Every structure is written in C-alpha cells, then in structure tokens.
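1. this one's structure only:
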C-alpha cells in the first residue's frame, strides 16, 4: 500500500457468491500514468476466492478483473437481487482540456457497474473505464470542443492526439450514472430489496463553491438505476449541511454507511466526529425505501433534505419540509459518542 495518494483498500465480501472477496485499489497520484498499464494493478477492482487458497495472492497478477481505469472507486457494494457490483468513483482534480481549466464542473464523479461474480455474462466486465486518459462529462457546455458530448460521455483530457482523443475515449466503458464534479462519493450501500442505493458525498476541496457534504439516495429497479445514464437528477439529497459556504471547516462530512437489524441507516462523519441514524417517523424501516409503495421513496421535490452544522458537540434542531417527506435532525453532545437521528415521514 505504498504511495502518497489513494492508499486505502475497500473490501467487500459477497453475499451472493460464497467465499468471494472484492478488493478496490486506487491511483498513486491525481493523474497516475502507471494506470495505463494493466499489469501494474493501479486503479483496478478485482475479486478473489477465499476458498481452498493456500498462499497469498498477488493483486497485480491474480484474481478476477472486474474493471481497470477506475481512478479511485473507494465505495463498492453488491446489488442484492442480481448480484451486480457497483462502485462510486472520485474523479480527477485540476482538469485541463485544450489548454483551458475546466475543473470547476468537470469531470463528473461516477457510479460504475462492474458486472457479476457468479459468471453471468456482462460484455464490458474487466474492460477499461477510461482513467487516466478519459473522463466523464458533467457540465458539457464548459468542455471545449464538445461536439457529440452529453452528460456521462467519456472525453479526453489535455490536448487530443492520435492516441488520446474523444474517439478513443468513446470506446471506454462509460459510467452508469454521473454526479456533480468534486462531490467525492466515499460509500455506497444498497437496501435489502435492491430498490435504493445510498451514497455518501464527502465534499469538495478544490472548487470555488463547495459541493457535496451530504447523503443522497438513488432509486433502483431490476438491478439497475431507474434513471438514464445522462441524468443529472438521479441522486436525491436526504441530509445536507445548512450552509456549504462554511465547508469543509464547519460541516459534517459523510463517509461510511451501515444498516442495523431494524433497517435504520447509520452514517459517519469524519470531520465532526458524529454518527447519524436515519430513521422513519412513521415506524417503517429506512431500508424499505421504494420497496413496497412509491410514496416510500423520496421525490425529487424533497431534494435538499435536513440540515445540520456538524461544527460543535451540541447543536440545535433543524427542520425542512417537502411534498412527500419531512425531516428532523437532532444532535446531542456526548463525550464518547455523538448520534443524530434523522426522522423521515
């Protein structure tokens, strides 16, 4: 795990294929040129069998390659019905295209689909997802020479040439969904029914107007997001900071997600040292969003969610209302643990 950048390794033990471990590995720098070589193992996601293994694996050479050219897919989960592997990717910073700085709103953060662990055929499994030459567009109008591009289209970084250009990038695997640039998704977690994927956005550090710093949810059906790949509204905001202009110093910054036995969603915030519990005031489990009645899934009009400061050990209650859901976030300061319950009705 040597290197100065994305040295974390996310581990996922499959519930669908016994004894299979998924391991994600990021890049060693913002623009890691070694990731162009598949043999380096950089910016790749692989699966390994834990059954009947008598010695250590070599990550670079062994395992089932689910995808490469994946800059930093630190969040990974298994869709519970189909068994499909989905990751969320932190894309490149300080992007330049044709001599112009386009990093404020490009490239997009990504939701990637990497196929299955059970042998089900997926033609693009194990293929190149673009990095470090190709990236997904978010704000197409801000991309120079953007003919033919739409949200989620792969386009080339820097100056185009015979080997790095938009034609080559169009052959790379595009994300299943795209998110606003620099929101930094760090975790993805499906509910049991496979109707919702919850995503934490840690928040930007290199953008004039901070973005992210929130928990969002994406609706799924039949093993795939319900919205098209060029959608800009697939992620519905559930819990946000009250004022992003105070971020990152005085905000909560979502990181990890976990379910408990009652279907409550727990979310950590590393910057503020808090743990949030997302629960429904009507008594239904948060994990049931979208599973039995369309009204249990937040509508787009609910975007914005509840808000808190995350900047002190004890803060007041904030509330907001929407057409289908209302929210209340209450935080109580404790010496050893700080838990916020966010109620959904």
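-> Arrived safely. The structure presented is a predicted model; accordingly, all values stated were derived computationally and were not measured.

2. use CA for all of it now, contacts and neighbours both
-> Noted.

3. So for stretch 78-94, first residue to last residue, what's the gap.
-> Stretch 78-94 has an end-to-end distance of 31 Å (criterion: CA to CA, to the nearest Å).

4. In contact with residue 185, which residues?
-> 75, 88-90, 109, 199-203 (CA atoms under 8 Å, 6 or more residues apart in numbering).

5. Take this one as well and set it beside the first:
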C-alpha cells in the first residue's frame, strides 16, 4: 500500500494538510488539461479541502462533501460570474461524509453508518444548521465505508454499502450492494447485489434505468481486473462480486463458488484500477448534440499500480444500452508519474457546463464549450 493511501486510512488530517500546503490551482495549470476542440476548463472554486461529491440546488448553491476532512460545504457564487466567492462550512467533524443529496429543500448527508438530514438547508446556511438522523443502522466497517448517495426517479434515496475488504464474501447481505429507502428512512431494501464499491451513479434521462461505476478488486496485477460501468434496470440483479470481475475474469479464491451465468455483465469495462467514481449523463444544451445522453466518468486514479493510470474525465458513448466507445475527455492531471489532480465527481450546471471536483488539488473546475 502506498504511503498516501495509508495516510488516508490512518491519518486523514495529515494528508489533508499535505495537500493544502503542497497543492494549489496554479499547480493544476489549466493549460496542461487536454480537451476536445472548443472546450475550455477554468477554476470554479479553490481552497475547498478534500472536495468530493457535489449537489447543486435549484438556486445555484453547490453543496460539496468531503471524505477525510469530515466537513460539508455550501459554495455560493453571489455575483453569478461562475466563480465561487463565498464558502460556508455547514457541518464539521462528521464521519467520512462523502455523500450529499437534496430533496424538497432538505440536505441529506451520508456518513459511514448513518444518513442525516439538514432541514430546509438554504434558509439556515449561516446559522450553524442542526440535523436530524434519518437512519443510523448501516454497517460500521470503514473499508469502502464512504458512501455516494442520490435520489432516484422513484423518489427513493439510493445508498451503496461497499465490501468491507479487498475481496471477501460477507455473511451480511448488505455488504457489496446498492440499497434504497424512502426519504424518511423507511422501507430499506437491497436493490443490487455483487457491487464491490460504487461511488457514483445516475439514471438514464430517457429510460430511467440506473447506471453505476464499480471499482474492481486489487492485488491481481497491473492490468486486471477492469473497473466497470454497469446498468441495473430492475431490482435484484447480481453484478458478480466477489466471484466474477469484468465480463469473464473468475476470482482466484471465490470464482468457483458462483454461477457466472446468472450475473449481469458490465456494459463497458473501464481501465484497470482507474478508480472510476462519479458519473453523470449529459443532458445540457451547451455541448454539441452528439454528447447528449452520453456518460461522463471521473476516474480518480490508481493507487497501487506500478504505472499510474486514470486521473482524468472519460466519456462513454452509447447506442441505446450498448457502449460504442470509451475514450478520454479531459486529461492532463497525470504527467508521467506526477499527479496534480484527482477528479472525483461530475455535476451539470443549468447552462450545460460541467463541474468537476478534485480532492487532491482542493478545487472545483468548470468545463465549457464555445462553438
């Protein structure tokens, strides 16, 4: 395990201080980020420690979670010039509050073992807002314990519970799953099984099917297994973990125990160990038409590969429910083996531009297109 990841797990505050002292927006020079012709990248917000998941309110307030910092922020662009000029810490000291979601004016935050809610958050931003506990009986295991959350078209809150290990078969069926519940915490159920660790999902804007990224296991070498982009159109599907990785890689320890014919295979195999996290279907009008309903994926970057990979935004193009291409869209945060940024999440703005969070450079970028 690299020192960086050991620090993340054991001494998150140390790594946060290292990032703050050693990294700035200037080190992530926009000139080094390669984009398709017509696209531009700029800094939307800086000095946002450990910026992770994002949720944009209808009024334009961007709520940003953290993993190691334990904070949740509200970012405000008061003069509407697409650059944040006010940052409010609305919560601190939380346990890996990686997930944020909005519903009916309430802000939901996912910690390791509970989901909390800040009622009518926009009216209480500056008043040290209090929260209520929606549900607090999720597993306490910290390995893959940080959670991405999002409300689906059915009005339910979807919550993953990652595997408590690199590779294992847990007796608790909640591990390695995507769960869902009502906004009040009732009727919790498992929606998808065999999901090692998803930290990003979205629903197709037309079919309303759930699509999600999934991180492949470690310690099988540099080039296997792949990360995955999966589609879950109905409840009850199993996506292979810990028995099957990608479309056809049997696990050396558990592969003989499962029925591979019953597993849902990935729509697209992603790069090995790219750490695919946030993803979003593009539905805006700013980008060219051929980007409509296609998937942008934040690849956070490998941590234990002999040669680094990822550290970019990738694009998966679809024809119906089939992937027809998988290609880099924004790259340059990785130069050789030198890292200047690690994309985490993707959030579309009302004007059709895309926001990208970066928990390494403590920044949020905005990608635009001009014809």
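-> Yep, it's here. On a predicted model such as this, the values are computed, not experimentally measured, just so you know.

6. where does the TM-score land?
-> In this superposition the chains share a TM-score of 0.61, using TM-score structural alignment, normalised by the length of structure 1; 226 aligned residues with a CA RMSD of 2.1 Å.

7. re the thing from before, show me which of the contacts of residue 185 of structure 1 is closest to residue 241 of structure 1.
-> Taking CA to CA as the measure, residue 241 of structure 1 sits nearest to residue 203 out of the contacts of residue 185 of structure 1, at 10.6 Å.

8. I'd say the closest one and residue 209 touch.
-> No. Assessed by CA atoms under 8 Å, residue 203 of structure 1 is found out of contact with residue 209, at 10.7 Å.

9. Neighbour count: these two, which is higher?
-> residue 203 (26 against 11; other CA atoms under 10 Å).

10. so how many other residues sit close to residue 39 of structure 2?
-> Residue 39 of structure 2: 16 neighbours (other CA under 10 Å).

11. If you could redo that for residue 237 of structure 1, that was the one I meant.
-> 24.

12. corresponding residue for it in structure 2?
-> Residue pairing (TM-score structural alignment): residue 237 of structure 1 is matched to residue 328 of structure 2.

13. Report all helices and strands that the helix or strand that match falls within contacts.
-> Element membership for residue 328 of structure 2 (DSSP states H and E) is strand 322-331. Strand 322-331 of structure 2 sits against strand 268-272, strand 312-319, with contacts defined as 3 or more CA pairs under 8 Å, 6 or more residues apart in numbering; DSSP states H and E.

14. what about residue 261 of structure 1, is that helix, strand or coil?
-> Following DSSP: H, G, I helix; E, B strand; the rest coil, the label given to residue 261 of structure 1 is coil.

15. now for it: what does it line up with in structure 2?
-> Using TM-score structural alignment, residue 261 of structure 1 pairs with residue 350 in structure 2.

16. ok, now residue 49 of structure 1?
-> By TM-score structural alignment, residue 49 of structure 1 lines up with residue 182.

17. Nearest residue to that match in space, please, no chain neighbours.
-> Once flanking residues are discounted, residue 182 of structure 2 sits nearest to residue 156: 4.8 Å by CA to CA, 6 or more residues apart in numbering.

18. burial measure for the aligned residue in structure 1 for the one you found, as a count.
-> Superposed on structure 1 with TM-score structural alignment, residue 156 of structure 2 falls opposite residue 20. Residue 20 of structure 1 has 18 neighbours, counted by other CA under 10 Å.

19. my guess is residue 20 of structure 1 contacts residue 50, does it?
-> Yes. With contact defined as CA under 8 Å, residue 20 of structure 1 counts as touching residue 50 (5.9 Å).

20. Distance of the aligned residue in structure 2 for residue 191 of structure 1 relative to residue 87 of structure 2?
-> Here residue 191 of structure 1 is matched to residue 282 in structure 2, going by TM-score structural alignment. As defined by CA to CA, residue 282 of structure 2 lies at a distance of 27 Å from residue 87 of structure 2.

21. more neighbours, the two?
-> residue 282 (22 against 17).

22. my guess is residue 222 of structure 2 contacts residue 272, does it?
-> Yes. Under the criterion of CA under 8 Å, residue 222 of structure 2 makes contact with residue 272 at 7.1 Å.

23. who's more crowded, the two?
-> Neighbours were counted for residue 222 of structure 2 and for residue 272 using other CA under 10 Å; residue 272 has more, 25 against 17.

24. Mind telling me what the more buried one corresponds to in structure 1?
-> Under the alignment (TM-score structural alignment), residue 272 of structure 2 maps onto residue 181 of structure 1.

25. Leaving out the residues flanking it, which one is nearest to that match?
-> In this structure, residue 181 of structure 1 finds its nearest non-sequential neighbour in residue 108, 4.4 Å apart by CA to CA, 6+ apart.
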